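Q: here is a sequence together with a model predicted from it:
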Amino acid sequence: MLKIGDKAPDFSLKTGNGSTFNLADHQGQKSIVLYFYPKDDTPGCTAEACSFRDQYEDFKDLGAEVVGVSSDSEASHQKFTQKHRLPFELLADADGKVRKLYEVPRALLGLLPGRVTFVIDKHGVIQYIFNSLSGATDHVSNAKKVLEGLPA
């Protein structure tokens, strides 16, 4: 089980625009708010994504980049990003390898992919883990509080 203080597992995934996001490329530069969510364009996931969108400048000011991950396709991510004007990357984890790597549990009797947020500092160390399927927008406010407490 991953825990606070662990080195964040490195990974590479395709973005909604077809480029590749490599976690290691950001090490030493900025913190990463890595949030796993169940599905594009569902009520809770839309509320969470739009809350990250609405506070995105705050995250940038805190030296962090927001990155969402679900099993949806690149095309689905592209539509979701455009529809809701999301300023951050959504990553396609179609086979669930990164979800497994980060040990994100399934929710609601194993029927839904879980909703878990990790705050990874610029040194690649996990500083925060929040697991809650129902508190979609709490992920945003909690991640922001953690980042406010990190050294610049």
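A: That came through, no problem.

Q: C-alpha only now, for contacts and for neighbours.
A: Will do.

Q: so what's the residue count around Ile126?
A: Using other CA atoms under 10 Å, Ile126 is surrounded by 22 other residues.

Q: this is the other structure I want to compare:
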Amino acid sequence: MGLKVGDKIPNFIAKDNNGNDFDSQVLIGHKPLVIYFYPKDNTPGCTTQACGFRDQYEDFKDLGAEVIGISSDSVTSHQEFTKQYKLPFILLSDSDGKIRKLFGVSSLMFGLIPGRVTYVTDKNGIVQMIFDSMLANKHIPKALEAIKKIVS
């Protein structure tokens, strides 16, 4: 059973791309969030998605929202990915898959490929939109549209 629209996102702590502990409670209650789960750093779809969020990051920031990417990659992998593509947002390492499990993000292809799902929450951490699609470039406009609805 995964999260549904109207659910509150669970609290979680993970290492960010700088090796620091990130606590979801720091942002919940303060700003809307775009939390996107993706399969793997430096793969074509994931790079397209990360660069799409990068290119529109200021639009999200202007609306008061924060973008967070989550995959099972290591902190080192995230550091390299962030540096190579100049990603301005937080990437979290979910190496044990606990956060993915908390959200209920399923895997595809008989469990071989981690799913690609974007969650948009209001500032109180209530899920307002869930977009589940392997089409990496579709997540950015969907998330931006949802954030605009939340803050309008």
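A: Nice, thanks for sending it over. All of these numbers come straight from a predicted model, not from anything done at the bench.

Q: excluding its backbone neighbours, what's nearest Gly63 of structure 1?
A: Nearest non-adjacent residue to Gly63 of structure 1, counting by CA to CA, 6 or more residues apart in numbering: Lys30, 5.4 Å away.

Q: ugh, wrong one, I meant Lys8 of structure 2
A: Leaving aside its chain neighbours, Lys8 of structure 2 sits nearest to Ile126 (4.3 Å; criterion: CA to CA, 6+ apart).

Q: for that neighbour, what are its contacts?
A: 5-9 (CA atoms under 8 Å, 6 or more residues apart in numbering).

Q: please apply the same query to Ser70 of structure 1.
A: Shown in contact with Ser70 of structure 1 (CA under 8 Å, 6+ apart): 36-40, 90-94.

Q: out of those, who's the most crowded?
A: Neighbour max across those (other CA under 10 Å) = Leu90, 31 neighbours.

Q: that one against Ser71, yeah?
A: No - Leu90 of structure 1 is beyond contact range of Ser71, at 10.2 Å (criterion: CA atoms under 8 Å).

Q: hang on, the earlier thing: what about the residue nearest to Gly63 of structure 1, how many neighbours?
A: 19.

Q: that one contacts Lys60, correct?
A: No - in this structure, Lys30 of structure 1 is not within contact of Lys60 by CA under 8 Å, at 9.1 Å.

Q: tell me which stretches of structure 2 form helices.
A: Per DSSP state H, structure 2 carries helices over the ranges 44-55, 57-62, 75-85, 98-103, 139-151.

Q: and Ala14 of structure 2, which of the ones you listed is closest to it?
A: Closest approach to Ala14 of structure 2 among these (CA to CA): helix 98-103, 8.4 Å.

Q: list the helices and strands the closest one packs on?
A: With contacts defined as 3 or more CA pairs under 8 Å, 6 or more residues apart in numbering; DSSP states H and E, helix 98-103 of structure 2 has no helix or strand neighbours.

Q: residues making contact with that helix?
A: By CA under 8 Å, 6+ apart, helix 98-103 of structure 2 touches 2-3, 9-10, 12, 37, 94, 106.
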